[in-house]
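Trainee: Build me a structure from this.
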Amino acid sequence: MDENGISSYHRGAVYEHVFELDKLIKHMVIDSLNILNIKMGGIDLIINDSGPYIIDVNATSNFSKEFVDFLQKNPLDKMGDLIIDEYLKIEEAAG
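Mentor: Got it, this is the predicted structure:
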């Protein structure tokens, strides 16, 4: 999102169903999430003639209505469950 609140989606970026993720991209995403200790979030990437580049990583993503409509479900529902589960693990460990 830029300083005017305009997301890349609103500037022409498109959501695309990917049924089989390229191995390099899959490793880049998983490695990034592991390094940053993120269990769920959003990763933006671009692909050009030089290859794929991760341009943004968000532990909590700002899922647009268009993205939720695209997925046909709201990822924030799952994120809420994850937060509760992690909190309960911390509580249990603290005794």
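Trainee: contacts, neighbours, all on C-alpha from now
Mentor: Will do.
Trainee: which residues in the protein form helices?
Mentor: Ranges of helices within the chain are 23-35, 65-71, 75-94, based on DSSP state H.
Trainee: nearest to residue 48, of the ones you listed?
Mentor: helix 23-35 (12.7 Å; CA to CA).
Trainee: buried set for the closest one?
Mentor: Neighbour counts over helix 23-35 (16 or more other CA atoms under 10 Å) mark 25, 29, 33 as buried.
Trainee: Before we compare anything, build this one as well:
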Amino acid sequence: MVNMRPHGIFSPTAQQLTAARAATGLSIQKLAEATGLGVNTIRRAEAGGAQVLTPVNAQRLVEVLQGLGVTFLEADANGPGVRIRSANG
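Mentor: You can find the predicted model right below:
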């Protein structure tokens, strides 16, 4: 994974979070409901990355997106990314 915070907490970028939500087809409102976080918290994360959230909220957001089939990819020469698990597996 990419952008490790101190103590090993994963912190995806704003672009990764926005892409992950878009790829799952969820609105900000639906993702907020799925995570139990506020709409403004999701907006803040998509503007500034998970590092602007509390560690607990960042972890919750990442866990829910991963549960929906998102894999956060490590940065390479082209930068970090996301992958969505196919319906077949």
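Trainee: Work out the TM-score between the chains.
Mentor: Remark: TM-score between the superposed chains equals 0.33 [TM-score structural alignment, normalised by the length of structure 2]; 43 aligned residues with a CA RMSD of 3.5 Å.
Trainee: ok, back up a step: relative to residue 46 of structure 1, which of the buried residues of helix 23-35 of structure 1 is nearest.
Mentor: For the buried residues of helix 23-35 of structure 1, the nearest to residue 46 of structure 1 is residue 25 (10.3 Å; CA to CA).
Trainee: Not counting sequence-adjacent ones, nearest residue to the closest one?
Mentor: What sits nearest to residue 25 of structure 1 in space, not counting adjacent residues and going by CA to CA, 6 or more residues apart in numbering, is residue 52, at 6.9 Å.
Trainee: I'd like to know which of the helices of structure 1 is closest to residue 45 of structure 1.
Mentor: helix 23-35 (9.0 Å).
Trainee: by contact count, what packs against the closest one?
Mentor: Using 3 or more CA pairs under 8 Å, 6 or more residues apart in numbering; DSSP states H and E as the contact test, no helix or strand touches helix 23-35 of structure 1.
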